[in-house]
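Student: how would this look folded up:
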Amino acid sequence: MHLVNYRVADGVAVGVRTAGAVVDLAAALRHAGMDDAPASGMRTLLAGGPDVLAGAADAAAGAARDGVGVVVDPVLAAPLLDPPRIFAIGRNYAEHAKEGGAEVGEYPMIFFKPSTCIVGDGEPVQIPPTTEKVDWEAELAVVIGTGGKYIAETDALRHVAAYTVSNDVTARDWQRRTSQFDAGKMFDTFLPMGPALVTADEIPDPQALAISTTVNGRTMQDGSTADMVFTVAALVSYVSHGVRLLPGDVILSGTPAGVGYARPTPIFLHPGDEMTVTIEGIGALTNPVVAER
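Tutor: Below you'll find the predicted structure:
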């Protein structure tokens, strides 16, 4: 199931993207004679667990078949706007660590991005006047459904509700000012996500997905999640041994080689550029680059 947020007069509503259409989930649940409470927000839906998600998928399929709740020309927002936390993982692909002159660590490197970074597919990434070295990072985003603490690696994927495409946009000059990455990662609009959350049942192996980035049509990153140092399951387990994971938490699982700053002649983003991150089985996320308004 592909879950989306689409814009309505007073905010966003949860929809299910089917072949050629978006169906309003609340309308679909009511059409199926079900409680529409899970459709009150994406985090509420995810917290309902696999049974609620399965019921939502069935209701959406029925509504689409009957022409109920179909949204005409939906304008999508990011599929998750208010995650409790965004845990980002650094240097989780060996070749990316190598291109930056760094070693892979014994443990996952964790830093954070605020939710104010989030924008959706098609929305602009805004470059502020305080940085001149803005870079791209294609990443598989892991969205937690069932929370928990001290999760065993063998059970970790059961706690994942969905995956989506993300781009950990980074101001390299700010990132290099101190030993902490967060400053270069925190800018408004520096986390495109979307277009949809693809539920975990459609991604049986998150370690077998092609992942790429193009900038202005030129391929910059071309890798596979098979090359992660720490698997998705290992990351979910590791983070849960430090904090209790909550429904809607996001783990950004790292980026493959091919970022701009590490090239023989560094390449950085400028207004007028366009980035597309694509992950096999999940989708393509495209964002124009503009000067901060």
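
Student: rest of the way, CA atoms for contacts and neighbours
Tutor: Noted.

Student: check contacts around K149.
Tutor: Shown in contact with K149 (Cα atoms under 8 Å, 6 or more residues apart in numbering): 240-245.

Student: and which of the residues you listed is nearest V4?
Tutor: Closest approach to V4 among these (Cα to Cα): L245, at 22.3 Å.

Student: The structure of the following sequence is requested for comparison with the preceding one:
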Amino acid sequence: MLGVAVYVEGRLWRMRRPGNPGKRSLRAAGQVWMLCQLQIPLLVGLKPSWKKLGSRCVSHLSGAMRLVQFHPKESAAEPRIGLEEKDGGDVVDLNAFDPSLPSNMRAFLEGGDAALAVAKRAQVSAQHVLPRSKVTLLAPVTNPDKVICVGMNYVDHCLEQNVKIPKEPIIFSKFSSSIVGPYDNIIHPAESEESDAMSHVAGFTVAHDVSARDWQMQKNGKQWLLGKTFDTFCPLGPALVTKDSISDPHNLGIRCRVNGELVQNSSTSQLIFKTEALVAWVSKFVTLYPGDVFLTGTPPGVGVFQKPPIFLKRGDEVQCEIDELGTIRNKVA
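Tutor: As a prediction, this is how the structure comes out:
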């Protein structure tokens, strides 16, 4: 895909509301899924030798510990890391036990075995214990890099839908803004407005939404996530151009070349949903944060719809350009 990427700026904001890895081509699109299901989450903190896990992940969780994030009920302080003595029990304040520990779970897990060793010492120390009535538990992790979900992973759930048991994990995702605490309200979504959407847009840039078409269209239940989310599949740049620097973001020439050959040539005037409409629509479902990016769509000419289809291969160079925004060039390695 070749498309305009829209950056969100300002404060935390929500609109007002009453196979074959070689088969990769260019296209942008999006879908909104609303699912309601019980999930047993897994926090990545295990086996740093596993492919693509961070080098500082926790290698083992020895001993029984119930790690929590919390804040004191009478305080608006930043979240703290603690240990729940038992389900529903009092909480050991790990940051009070060792002030050098991070105060959020993601950073704590990045501390690996050393951080867990401190937690273990605090657990047996019987120090800095806060009565449960004095703390509010938050979600164990509130700022994960990604929330990866598995669908149709219970035999009886497949049976009640009368669908075949999948042969591979069916993956979908949630945004981190969907996370709330263990006792927080679930907010029923309402309507949003477009009137001031553009005032929350910081600027525009060029995006290349690379797709693995076999994964997107044929595998994994034909869900789009995995086919769109391989590492390196979203080049952006070369700059964030502020909106006051652009004559009209909805009337810009947009082009893509593969190995110098023009394969896409259109204008952002062809967009069906303009920036304001997209921001308003998405904000019905999720909170938008500073730095969030919208990839707004792609013009015609994508490889999968050529006759015969054309797919990127190693050594190809893709050049994406949008008038007034710039050009990005990426080789397939």
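
Student: rewinding a little: among the contacts of K149 of structure 1, which are in strands?
Tutor: Of those, none are assigned to strands by DSSP state E.

Student: Arrange these in a markdown table, one row each, with distance to M228 of structure 1 and neighbour count as further columns.
Tutor: As requested, the contacts of K149 of structure 1 are exported to a markdown table (distance: Cα to Cα, whole Å; neighbours: other Cα atoms under 10 Å):
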| residue | distance to M228 of structure 1 | neighbour count |
| --- | --- | --- |
| S240 | 19 | 20 |
| H241 | 20 | 15 |
| G242 | 21 | 10 |
| V243 | 22 | 11 |
| R244 | 23 | 12 |
| L245 | 21 | 24 |
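
Student: Go through the residues you listed and say which is closest to A28 of structure 1.
Tutor: Among the contacts of K149 of structure 1, and counting by Cα to Cα, the member closest to A28 of structure 1 is L245, at 29.6 Å.

Student: so how far is V239 of structure 1 from that closest one?
Tutor: Applying Cα to Cα, to the nearest Å, the value for L245 of structure 1 to V239 of structure 1 is 8 Å.

Student: L45 of structure 1 too?
Tutor: Distance from L45 of structure 1 to V239 of structure 1, by Cα to Cα: 22 Å.

Student: These two: who's more crowded?
Tutor: Applying other Cα atoms under 10 Å to L45 of structure 1 and V239 shows that L45 carries more neighbours, namely 23 against 18.

Student: what does L278 of structure 2 align to in structure 1?
Tutor: Under the alignment (TM-score structural alignment), L278 of structure 2 maps onto L235 of structure 1.

Student: so when I look at that match, I'm seeing a strand, right?
Tutor: No. Applying DSSP: H, G, I helix; E, B strand; the rest coil, one finds L235 of structure 1 to be helix, outside a strand.

Student: roughly how far apart are it and A94 of structure 1?
Tutor: 16 Å.

Student: One more: F112 of structure 1?
Tutor: Taking Cα to Cα as the measure, F112 of structure 1 falls 21 Å from A94 of structure 1.

Student: same thing with F190 of structure 1?
Tutor: 24 Å.

Student: same deal with L53 of structure 1?
Tutor: The value you get for L53 of structure 1 to A94 of structure 1, if Cα to Cα is used, is 35 Å.

Student: secondary structure class for the nearest residue to V150 of structure 2 once chain neighbours are set aside?
Tutor: In this structure, V150 of structure 2 finds its nearest non-sequential neighbour in I171, 4.8 Å apart by Cα to Cα, 6 or more residues apart in numbering. Secondary structure assignment for I171 of structure 2 (three-state DSSP): strand.

Student: Make sure I171 of structure 2 is actually in contact with I148.
Tutor: Yes. With contact defined as Cα atoms under 8 Å, I171 of structure 2 and I148 form a contacting pair (6.9 Å).

Student: burial count for the corresponding residue of structure 1 for A207 of structure 2?
Tutor: With TM-score structural alignment as the criterion, A207 of structure 2 lines up with S166 in structure 1. S166 of structure 1 has 32 neighbours, counted by other Cα under 10 Å.

Student: Pull the number of nearby residues for the residue nearest to A277 of structure 2 when sequence neighbours are not counted.
Tutor: Sequence neighbours aside, E194 is the residue nearest to A277 of structure 2 in space, at 5.9 Å (criterion: Cα to Cα, 6+ apart). Residues lying near E194 of structure 2 (other Cα under 10 Å) number 16.

Student: Please, which helix or strand holds E194 of structure 2?
Tutor: Assessed by DSSP states H and E, E194 of structure 2 sits outside every helix and strand.

Student: and what of L46 of structure 1?
Tutor: helix 42-47.

Student: Relative to structure 2, which residues correspond to that helix?
Tutor: Going by TM-score structural alignment, helix 42-47 of structure 1 sits over no part of structure 2.

Student: just to revisit the earlier point, the more surrounded of F190 and A94 of structure 1?
Tutor: When F190 of structure 1 and A94 are compared for neighbours, F190 comes out ahead with 29 against 18, by other Cα under 10 Å.

Student: Thank you kindly, that will do.
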